[in-house]
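Colleague: Here is a sequence with its predicted model. Questions after.
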Amino acid sequence: MSARWMLTFTIRCEQLGVVVALFSNTMLFYLLTFKANTSYGAYRRLMFSYTIVELMYSVISVMSGMMAHSTETSFVVFDLYEGYVSRYLAPIFLIDFCAFYFTLILLLVVHFIYRYVVVCDFKKMEYFNGGYLMFWVFGSAACGVSMCILKFFAFPETERRSIELSEEFSLYYNLTMDQVVYNGPNYYICNENDECEMPLKDWTAMMILSNGLIFSIVIMLYCGYRCCVKLNKNDKQTSCRTVDLQKQLMIALIIQSVIPIIFMYIPILLLFITPMFKIGLGPYVNIAMATLSIYPPIDQFAIIYVIKDFRIGVKDFFKCGKKSDNTSSSTIFTTRLSLTKSHLSL
């Protein structure tokens, strides 16, 4: 039963994703530059970093052409092998997407930590100024690269693995294993008597990757919950306009968490976890690859819509520079920053 159409579907989603992401990220970059003034502080710089990484994420997604296959004992991400480099080095160009994936996830977590500090513990804002902010950004990138390196060395191609996968690749994709390069864990190694052993290296590496995703979700939920509780309190010393902007940014971050949970976390966790329970999704796991590629434009359009300054900026842009009468929330944000620290902590 051929499922070659799944590969075509995934590639088309990646191509569409990068085109739309180029537009949405360019638009957001313009808004951050001209509509979000310096009163946005570290949040503006964080968004710049996030936008750049997300744009690179989309480009790498289409360049790597990453596809996936899942069996009852393992999963692999793979691409067609063009022979430009040796088979040993070829997976580097396949799993570099992993580095940007985890960097993007960690930068999103940093956003939530930043909002938590602004709303609930303003005294710690110094940890997002100057060199500290660069530490957060480059620290996220370093963790993303380390995850990529872990996958490269933990899940190399093996002759036995290629033999096990050859029948399914021939059946579903009409491909031989010489035509593809792949990377992925093997949770169970079984013999002809169906007696299986669990490779410690593969399980350890995958537990690190899976727990990293789960832990990041926990941090986002905790910070989001604490911020919502704080913002819903009636603080008489904080202006209504300030609280309004804080709620805008909080809603933006909630959307920034819901969208990746649906399009990034859940699909990847299913890819990671289902073979652990001997559930094979076969070629249909490529739906996860498709959702990963369409995430960036959806995420950025949502942020542009939620934040008032950005929404007004888009309207002004398409009105050829005609200014809107709406009150800019950057003024509100300036009011927020002019408050004393004692006014910001309860």
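Modeller: Noted; the coordinates are in hand.
Colleague: going forward, measure contacts between C-alpha atoms and count neighbours the same way
Modeller: OK.
Colleague: Near Tyr225, how many other residues are there?
Modeller: As a burial measure, Tyr225 scores 13 neighbours (other C-alpha atoms under 10 Å).
Colleague: and the comparison structure, right after this:
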Amino acid sequence: MLWLQIVQYAGFFFAQITNSVLVYLIITKAGKLFGSYRHVMCVFAMYSLIYSWIEVLTQPVMHIKGQVFIVYMDSPLKPYKWIGMEITYLYCGSFALVISLLAAQFFYRYVAICRPDTLSKLSGFKLGLIFVPCVICFFLWYEFVFYGMANTVEKQEFMKEELRTVYNEDSETVPFIAPMYWSTNQNGIRKWKILDCLSAVGCVGIISVCFSTILYCAFNIYWTMKESQDHMSARTLELNHQLFVTLTFQTVLPFCMMYSPVGLLMTFPLFEVYVGRIANYVGASLAVYPALEPLIAMFCIKDFRKAVLCRSDRKKSKISSSSQSKHSAIN
């Protein structure tokens, strides 16, 4: 699994760079232009930094066998099982924060464009209220994993030979979480594990609610912007369009790199699709995501793009050089 560790460390390294640059751009370039929305953007960028730390501390390895989808810790902390279990739970809970923070951004843009009269309710310290549902989603997901995907003796025995053969790991000592949808008795009769199934349904439900919120807000933002083209200044219209495109791509990226692949991995065990270690391509995708996400804002928002590419400085240098040449010609 050396290649997976290389991807995970590389993703962590570049995520620190790209997210730090984005935070710097938000602080120095956003200013009054974005209003309070710059704080929402900054929170999302700061969380991406935290997410990359959680990911590299976990270094998750994923595997599917029969009716079990397992995620175990492969970081240097795995010998300390009690710490490893808490970090693994935290890693799983962080999934909910990514999608819920994106939903919070869309909600703020919805209020700013479609309900500007109520925007004052999100000013100052009241802006923190927009993150309350995000925290609730995080704790719900954490609890679903903690209780419904717990590390049990039955799951350890079921995955013991598989983990030892494929990864040379001991299922009894390595920290892991795993939904096990059913067990089979001596007569070959399936006994469904209701708690594991409900936890998986709960996680999918959180994703569905957040994506539904995003779609509702995005649809209304799009039509409001389209109907208000004649009433907005060119500068305001352009800025709103840039932010809308940025949020759209920031939602499509985790949908393709995080939630769709993870959703498939949670679904395959229901049909006993043997994926094996191929599931770790999803783990690699999850490690790379936080490094790529800030690039969307950097290149979709004009002022950020100019700062990154140093276009303003080049233009100023060209203007100054041309003025100097004209001055010398006149003299």
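Modeller: Nice, I can see it. Quantities reported herein were computed from a predicted structural model and do not represent experimental measurements.
Colleague: TM-score for the pair, please.
Modeller: Superposed pair, TM-score by TM-score structural alignment, normalised by the length of structure 2: 0.88. Supporting alignment: 318 aligned residues with a C-alpha RMSD of 2.3 Å.
Colleague: so what's Tyr142 of structure 2 closest to, chain neighbours aside?
Modeller: Gly93 (4.7 Å; C-alpha to C-alpha, 6 or more residues apart in numbering).
Colleague: The one you found contacts Ile136, doesn't it?
Modeller: No - here Gly93 of structure 2 does not reach Ile136: they are 10.6 Å apart, not a contact under C-alpha atoms under 8 Å.
Colleague: Pick out whichever of these two has more residues nearby.
Modeller: Gly93 (22 against 14).
Colleague: Tell me which residue of structure 1 matches up with the more buried one.
Modeller: Using TM-score structural alignment as the criterion, Gly93 of structure 2 maps onto Ala99 of structure 1.
Colleague: what separates that match from Phe93 of structure 1, distance-wise?
Modeller: Ala99 of structure 1 is 11 Å from Phe93 of structure 1, where distance means C-alpha to C-alpha, to the nearest Å.
Colleague: Then Ile279 of structure 1?
Modeller: 28 Å.
Colleague: go on, Asp202 of structure 1?
Modeller: From Asp202 of structure 1 to Phe93 of structure 1 the distance is 21 Å (C-alpha to C-alpha).
Colleague: contacting residues around stretch 216-223 of structure 2?
Modeller: Phe106, Phe107, Arg109, Tyr110, Ile113, Cys114, Phe244 (C-alpha atoms under 8 Å, 6 or more residues apart in numbering).
Colleague: Find the nearest non-adjacent residue to Phe271 of structure 2, please.
Modeller: Gln67 (7.5 Å).
Colleague: For the closest residue to Val153 of structure 2 other than its chain neighbours, give me its contacts.
Modeller: Using C-alpha to C-alpha, 6+ apart and skipping residues adjacent in sequence, the residue nearest Val153 of structure 2 is Glu172, 7.8 Å away. Contacts for Glu172 of structure 2 (C-alpha under 8 Å, 6+ apart) come out as Val153, Gln156, Lys160.
Colleague: now Cys148 of structure 1
Modeller: Counted by C-alpha under 8 Å, 6+ apart, Cys148 of structure 1 has contacts Ile95, Asp96, Cys98, Ala99.
Colleague: now swap in Leu22 of structure 1 and tell me
Modeller: Leu55.
Colleague: secondary structure element for it?
Modeller: helix 4-34 (DSSP states H and E).
Colleague: thinking again about what came up before, could you check how far the aligned partner of the residue nearest to Phe271 of structure 2 in structure 1 is from Glu192 of structure 1?
Modeller: Mapped onto structure 1 by TM-score structural alignment, Gln67 of structure 2 lines up with Thr73. Applying C-alpha to C-alpha, the value for Thr73 of structure 1 to Glu192 of structure 1 is 14 Å.
Colleague: the more surrounded of these two?
Modeller: Thr73 (20 against 6).
Colleague: mind checking how far that one is from Tyr43 of structure 1?
Modeller: On the measure of C-alpha to C-alpha, Thr73 of structure 1 and Tyr43 of structure 1 end up 43 Å apart.
Colleague: what does Asp316 of structure 1 give?
Modeller: 23 Å.
Colleague: out of those two, which sits in the more crowded spot?
Modeller: Ranked by neighbour count (other C-alpha under 10 Å), Asp316 of structure 1 and Tyr43 place Tyr43 first, with 19 against 14.
Colleague: Next, the residue lying farthest from the centre of structure 1: secondary structure please.
Modeller: Centroid-distance maximum for structure 1: Asn193 at 41.3 Å, with C-alpha atoms, centre = their mean. At Asn193 of structure 1 the chain is in coil, as set by DSSP: H, G, I helix; E, B strand; the rest coil.
Colleague: And it? What does it align with in structure 2?
Modeller: Using TM-score structural alignment, Asn193 of structure 1 sits opposite Asn187 in structure 2.
Colleague: What segments of structure 2 are helices?
Modeller: 2-25, 37-58, 81-114, 132-148, 153-167, 194-227, 234-254, 260-267, 280-300, 302-309, 311-330 (DSSP state H).
Colleague: And the ones you listed: which comes nearest Ser123 of structure 2?
Modeller: helix 37-58 (9.8 Å; C-alpha to C-alpha).
Colleague: against structure 1, where does the closest one fall?
Modeller: Helix 37-58 of structure 2 covers residues 43-64 of structure 1 once aligned (TM-score structural alignment).
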